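Enquirer: give the three-dimensional model of this entry:
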Amino acid sequence: MLQAAIEPLAFPVLVGDIGGTNVRFALLSDANAELRSFPSVGTADYPDIETAIEETVLAHTSIMPRSAVIAVAGPVSGNAVDLTNADWIVRPADIMEKVGIGDVVLLNDFEALALALPELRPADVTHVGRGEVESFCTKVVVGPGTGLGVGGLVHAARIWVPVPGEGGHVSFGPIEPDEFPIWRVIEPEHGRISAESLLAGRGIVRLYRAVATVAGSMPQLHSPAMITDAALAGTDPCAERTMELYCRLLGRTAGDLALIFMARGGVYLGGGIAPRLLPFLNRGGFRKAFEAKAPHEKLVAGMATAVITRDSPALLGLAAFARTPNRFGVSLTGRRWRRAAVAAR
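Expert: Predicted structure coming up:
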């Protein structure tokens, strides 16, 4: 059954990508306009989304948005969305009351990133390894950052249908012989080891401490950025080992998702970490783990993998939806809030 047509959003439209660490906003004045982006700010720098909108957008423009399409890092359910990795609670009713926007749509952040995939140009991505992108076939995006986001995009009935989820929280275990000693000393999170607990930014630190412990070394580095920088500079053997292992585990997860979604349209790495790791991703461990899916190695070997290098790609997806919502199979049931006067127009 085809979905009912989505009532268009009134322009200007505010689009926002609300992550656990960073907040990004842009304005779309009309359906044919270019996005006007505003500087990224820290989520922790503002007490709530309303203050962030007022101070980072409205204080710098005379344009008053009539609608908003906002991606949040967490499952959208009910009238209050609690961000998974930040202290904000996003309430559309508060956005309407305090900011004055009459029509608010909330989407999952990786749903928004999935919406961007058909909009990406060759210059927006860097391919890793072999594999071909097949047109109008299912795509997957997986993004390590503050958390580990996962989203799918299926082409059906001539529209693109995003498939949001919380796939980053699947359980994770060792496979290669050299991984078992590391697993024995990895600190669990919430009583278990999930993909996110190793592949999100905090997972880099967790992996590094485990690698150093197995090597009999005292951990010298204490942040994802420090570990990544040392690995890229070749100044810390444990950091290099950590990033090689990290890319292997990321490739394994990406390959699992490729099989789950049958992603002949490609698997894309989003988020803030992957672009920095291209030198390690290109060493081969990522792609080898991606393809190690017996008995379906040949199937997965034909699927493309790429890193999204464009800044703020989720805003691109949100803008595409705002311009032509009926090009996408997005259900807005329970995810769109409108003032009575707006809904009656």
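Enquirer: all contacts plus neighbour counts: C-alpha atoms, from now on.
Expert: Noted.
Enquirer: and the next helix or strand past the helix or strand containing residue 337?
Expert: For residue 337, the host element (DSSP states H and E) is strand 336-338. Next along the chain after strand 336-338, taking DSSP H and E as the criterion, comes helix 340-343.
Enquirer: compare with the first, here's sequence two:
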Amino acid sequence: MMKKRGGTGSLLVGDIGGTRTRLSLYDALGKRLLLEAVLPSREHGSFEEIARSFLGSADHPPPSVAVLGVAGPIRDGVATVTNLSWKLDEGKLARSLSLDCVVLANDLAVAARGCLHLPADVVVPLGEGRPKAKGNHMAVIAAGTGLGEALLVWDGSKHLVLPTEGGHTDFAAQGAIEAELCAFLSKRFPEHVSYERVLSGNGLGALYDFFVARGARETKANERRLEEGDRNATIAELGLSGASRPAAKAVDLFASIYGAEAGNLALKLLGLGGVFVAGNIARHIVLARREQFLAGFRKKGRFSGLMAQIPVVVVTDPLVGVRGALAIAKDLVADGEAPPARPKRASPRKRSSR
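Expert: Have a look, this model is predicted:
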């Protein structure tokens, strides 16, 4: 069992992604924010490096517990970040950072836990209604550097958070255009075309390339813009503004396929309580193309009527994963159940992620 430090230890919580790492430090009870930062993941060689930089930036009580959402597979307390070269080990992190306990958790499972603690002003309904949590299953999906999916399963008294690797399931083309897209992507990724190959930052870039290959013309000015800075972000900007024909087509198809996969997730879970759509892409493309998203979500043949009754909302809070990690950390401390970290430890919270 974890030894309680009489309120002297703090709680380190975070959300580790392929592009950004969001870290927050709270007091021992998890009630007062002491420090927070959003740091570029790829500019650091390891999580230990980024954590030391963060913790050394101000005076504060040293953390005793860390709960970290990780965008990558986790097995026996060891995680690799799918779109990053980092490897994290609970036991090694605890020793390196002098912590009593480290918990590595699926990033979307952590975000899903955070969705249970969201204020109303960071939830934007795409259609009618808001999630109906009590008594219902719900789902969480988030496209970003990768595609993450998680489940909130109602057990009769509370929600159990279940991580998945749904983003790596086979891409299922609907209609002639998507069949062409699948063939196009099969040449680029001959080993496997997953939903993440479409529904991610790089996936948006691939959709743009597909429409250019089909003959959608681009202006010289836009071509120059695409050579500068973040190409995928520029495609989103050009597509949403209508300044680029292939980018606009890419954004529209992206929203439709995103909605279809969110609907697949809801159907498999029978998530009648609702679907939370999180991540930076949701805050931009999904809100701007809600009609295409909802059309894809609801287009399920004989079950289209049922799908129209499921609430779908966009989470605009970029710190939803940090909220979930904090909730887990507070539970560990309140229950006194956080054991000293060991090199290998299995946990129902820790499976795989994107």
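Enquirer: quick revisit: which strands and helices lie in contact with the strand holding residue 337 of structure 1?
Expert: strand 103-108 (3 or more Cα pairs under 8 Å, 6 or more residues apart in numbering; DSSP states H and E).
Enquirer: whereabouts in structure 2 does the strand it packs on align?
Expert: Under TM-score structural alignment, the counterpart of strand 103-108 of structure 1 in structure 2 spans residues 101-106.
Enquirer: which residues sit against the matching stretch?
Expert: 2, 64-74, 77-79, 90-91, 93-94, 163, 338-341, 349-353 (Cα atoms under 8 Å, 6 or more residues apart in numbering).
Enquirer: could you turn the buried ones of the residues you listed into a ChimeraX selection?
Expert: In ChimeraX syntax, the buried subset of the contacts of stretch 101-106 of structure 2 is picked out as below (16 or more other Cα atoms under 10 Å):
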select :2,64,65,66,67,68,69,70,71,72,73,74,77,78,79,90,91,93,94,163,338,340,341,349,350,351,352,353
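Enquirer: from the contacts of stretch 101-106 of structure 2, which land in strands?
Expert: Secondary structure defined by DSSP state E assigns 64, 65, 66, 67, 68, 69, 70, 74, 78, 79, 163 of the contacts of stretch 101-106 of structure 2 to strands.
Enquirer: gap between the equivalent of the fourth one over in structure 1 and residue 58 of structure 1?
Expert: In structure 1, the residue paired with residue 67 of structure 2 is residue 69, using TM-score structural alignment. Residue 69 of structure 1 sits 16 Å away from residue 58 of structure 1, going by Cα to Cα, to the nearest Å.
Enquirer: try residue 132 of structure 1
Expert: Using Cα to Cα, residue 132 of structure 1 is found at 43 Å from residue 58 of structure 1.
Enquirer: likewise residue 220 of structure 1?
Expert: From residue 220 of structure 1 to residue 58 of structure 1 the distance is 44 Å (Cα to Cα).
Enquirer: contacting residues for the closest residue to residue 194 of structure 1 other than its chain neighbours?
Expert: What sits nearest to residue 194 of structure 1 in space, not counting adjacent residues and going by Cα to Cα, 6 or more residues apart in numbering, is residue 171, at 4.2 Å. By Cα under 8 Å, 6+ apart, the contact list for residue 171 of structure 1 reads 192, 193, 194, 195.
Enquirer: one more: residue 296 of structure 2?
Expert: By Cα under 8 Å, 6+ apart, residue 296 of structure 2 lies in contact with 255, 256, 257, 258, 259, 260, 263.
Enquirer: quick check, central residue of structure 2?
Expert: What sits nearest the mean C-alpha location of structure 2, by Cα atoms, centre = their mean, is residue 142, with 4.3 Å.
Enquirer: residues contacting that residue?
Expert: 108, 148, 149, 277, 278, 279, 282.
Enquirer: if you set the cut-off to 7 Å instead, what comes out?
Expert: Applying Cα atoms under 7 Å, 6 or more residues apart in numbering to residue 142 of structure 2 gives the contacts 148, 149, 277, 278, 279.
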